[in-house]
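1. Below is the structure, and that's it, no one-letter string:
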């Protein structure tokens, strides 16, 4: 029963799922023009969610990922590289349409954090799930402050699920959570205060 719950949590809270939620929130909070709201949401849907899901299923079909959790760390490098290219494409679109600096800064974090996790993954299997969850939490914290503290419970649940499924150790989920939060918060602070 525990494994079924953990599996459901892991499936629902894959890193791309946070992309849609947060960028939709940012679109309505920061974009003053309807066209820019649409651009932000569509970019998040296509370059932040759909293309990554399509990539995953393609790699599974081709046998380049041995299981649905990409549990072998050596198999993760190529998907991370392609994901970086996808994020760069989305970043170019957001820049072209001159959307809010908040959305641009946070999208940049997706690029840099994917590169960071790709580098770390060569040596150690850090948790992309917890990193992918705490990055958005850091962005929300940057924007609205401590009001989002309740989301910390979600991070704990995701961490438990990954450990319960024996896909990560406790240090790996903690490292992912800390790396995602600290990296995103510092980058957003720097970018927004610089531009």
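-> Noted; the coordinates are in hand. The shown structure was predicted, so the numbers you read here are calculated from the model rather than taken from an experiment.
2. From now on I want contacts and neighbour counts done on CA atoms only, so please keep to that.
-> OK.
3. Helix, strand or coil: sort out the most centrally placed residue in the chain for me.
-> The structure's the chain has its C-alpha centroid closest to residue 132; by Cα atoms, centre = their mean the separation is 3.5 Å. Three-state call for residue 132 (DSSP: H, G, I helix; E, B strand; the rest coil): helix.
4. how about it, what does it touch?
-> 14, 15, 16, 18, 180 (Cα atoms under 8 Å, 6 or more residues apart in numbering).
5. at 6 Å what do you get?
-> By Cα atoms under 6 Å, 6 or more residues apart in numbering, the contact set of residue 132 is residue 15.
6. same deal with residue 169?
-> Taking Cα under 6 Å, 6+ apart, one finds residue 163 in contact with residue 169.
7. Give me the distance from stretch 84-91 to the chain's centre.
-> Centroid separation for stretch 84-91 versus its chain: 13 Å, with Cα atoms, centre = their mean, to the nearest Å.
8. how about it: buried residues?
-> 84, 86, 87, 88, 90, 91 (16 or more other Cα atoms under 10 Å).
9. Then stretch 52-69?
-> 52, 56, 59, 64, 65, 69.
10. Quick check: of these, which lies closest to residue 142?
-> For these, the minimum distance to residue 142 (Cα to Cα) is 25.8 Å, reached by residue 52.
11. so where does that closest one fall, helix or strand?
-> helix 51-61 (DSSP states H and E).
12. contacting residues around stretch 116-130?
-> Taking Cα under 6 Å, 6+ apart as the rule, stretch 116-130 contacts 15, 73, 77, 80, 172, 173, 176, 177.
13. quick one: the fifth one from residue 131, how far?
-> Counting by Cα to Cα, to the nearest Å, the gap between residue 172 and residue 131 amounts to 10 Å.
14. before we go on, here's another structure to hold up against the first:
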């Protein structure tokens, strides 16, 4: 039963699902800042739908089909970062509203820093922890103190990821710090 609960928590806190929640919360609180629902759907497409495509694509792409969970994780990361890069480039080319620029800047910074920490520095940082702490930091930027209660989700994420033996406590703390710091840095440019 404990493992099923941990899996459920892990599914609910996968980065694209947290992005969907965060973008939707921001849209309903700052609808006028999005200028139109088109930018809301644009954000959902690049930050939720594109990264989630990794899960069905893993079943049909030859290079990932037989690699199990590892292949799924790699494809999810590649699709997410590619989608963040393309989405962010288009945000600035198409002159998106500032709120959308901030959202994409935070995601590209987090994805870039996470990739750097994991691939170059060779320190394992949790994508789940980064994908929860970064958006909470983004929500705090826009919503202020009422968003701080969302940080209470992190111990639940930690518990689930440790119970599933996906990460150590150090991996989770590192991922959390990457999410918070990269988001703060990205928002500092505005």
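-> It's in. In this text, all values refer to a predicted model and were calculated from it rather than measured experimentally.
15. hmm, which two among the buried residues of stretch 52-69 of structure 1 are most spread apart?
-> Maximum distance among the buried residues of stretch 52-69 of structure 1 (Cα to Cα): 14.7 Å, for 52 and 64.
16. neighbours around residue 145 of structure 1, how many?
-> If you count neighbours by other Cα atoms under 10 Å, residue 145 of structure 1 ends up with 12.
17. More neighbours: which of residue 172 and residue 131 of structure 1?
-> residue 131 (29 against 21).
18. from memory the more buried one sits against residue 174, does it?
-> No: in this structure, residue 131 of structure 1 is not within contact of residue 174 by Cα atoms under 6 Å, at 8.9 Å.
19. biggest helix in structure 2 by residues?
-> Secondary structure of structure 2 per DSSP state H: the longest helix is helix 68-93.
20. according to the alignment, the helix or strand just after that one goes to what range in structure 1?
-> Proceeding C-terminally, helix 68-93 of structure 2 gives way to helix 98-115 as the next helix or strand, assigned by DSSP H and E. Counting by TM-score structural alignment, helix 98-115 of structure 2 falls onto residues 101-118 of structure 1.
21. how big's the offset between the matching stretch and structure 2?
-> Superposed on structure 2, stretch 101-118 of structure 1 shows a mean distance of 1.5 Å to its aligned residues (mean Cα distance after the TM-score superposition for structure 1).
22. Tell me how many other residues surround the closest residue to residue 98 of structure 2 other than its chain neighbours.
-> Counting by Cα to Cα, 6 or more residues apart in numbering, residue 98 of structure 2 lies nearest to residue 33, which is 7.6 Å off, once chain neighbours are set aside. By other Cα under 10 Å, 14 other residues sit near residue 33 of structure 2.
23. Compute the distance between residue 33 of structure 2 and residue 90 of structure 2, please.
-> For residue 33 of structure 2, the distance to residue 90 of structure 2 - Cα to Cα - is 18 Å.
24. Show me what residue 167 of structure 1 lines up with in structure 2.
-> Checking TM-score structural alignment: residue 167 of structure 1 goes with residue 166.
25. That match: neighbour count?
-> 12.
26. can you check residue 145 of structure 2 too?
-> Neighbours of residue 145 of structure 2 (other Cα under 10 Å): 10.
27. How about residue 138 of structure 1?
-> Other residues close to residue 138 of structure 1 by other Cα under 10 Å number 22.
28. cool, residue 74 of structure 2 as well?
-> 15.
29. Compute the distance between it and residue 123 of structure 2, please.
-> For residue 74 of structure 2, the distance to residue 123 of structure 2 - Cα to Cα - is 16 Å.
30. Tell me the one among the buried residues of stretch 84-91 of structure 1 nearest to residue 24 of structure 1.
-> Among these, and counting by Cα to Cα, the member closest to residue 24 of structure 1 is residue 90, at 14.6 Å.
31. got the contact list for the equivalent of that closest one over in structure 2?
-> The alignment partner of residue 90 of structure 1 in structure 2, by TM-score structural alignment, is residue 87. Residue 87 of structure 2 makes contacts with residue 46, as judged by Cα under 6 Å, 6+ apart.
32. Also residue 96 of structure 2?
-> Neighbours of residue 96 of structure 2 in contact, by Cα under 6 Å, 6+ apart: none.
33. Quick check: it vs residue 43 of structure 2, distance?
-> 10 Å.
34. What is the longest helix seen in structure 1 packed up against?
-> As assigned by DSSP H, the longest helix anywhere in structure 1 is helix 170-194. When contacts are defined as 3 or more Cα pairs under 6 Å, 6 or more residues apart in numbering; DSSP states H and E, helix 170-194 of structure 1 packs onto helix 128-144.
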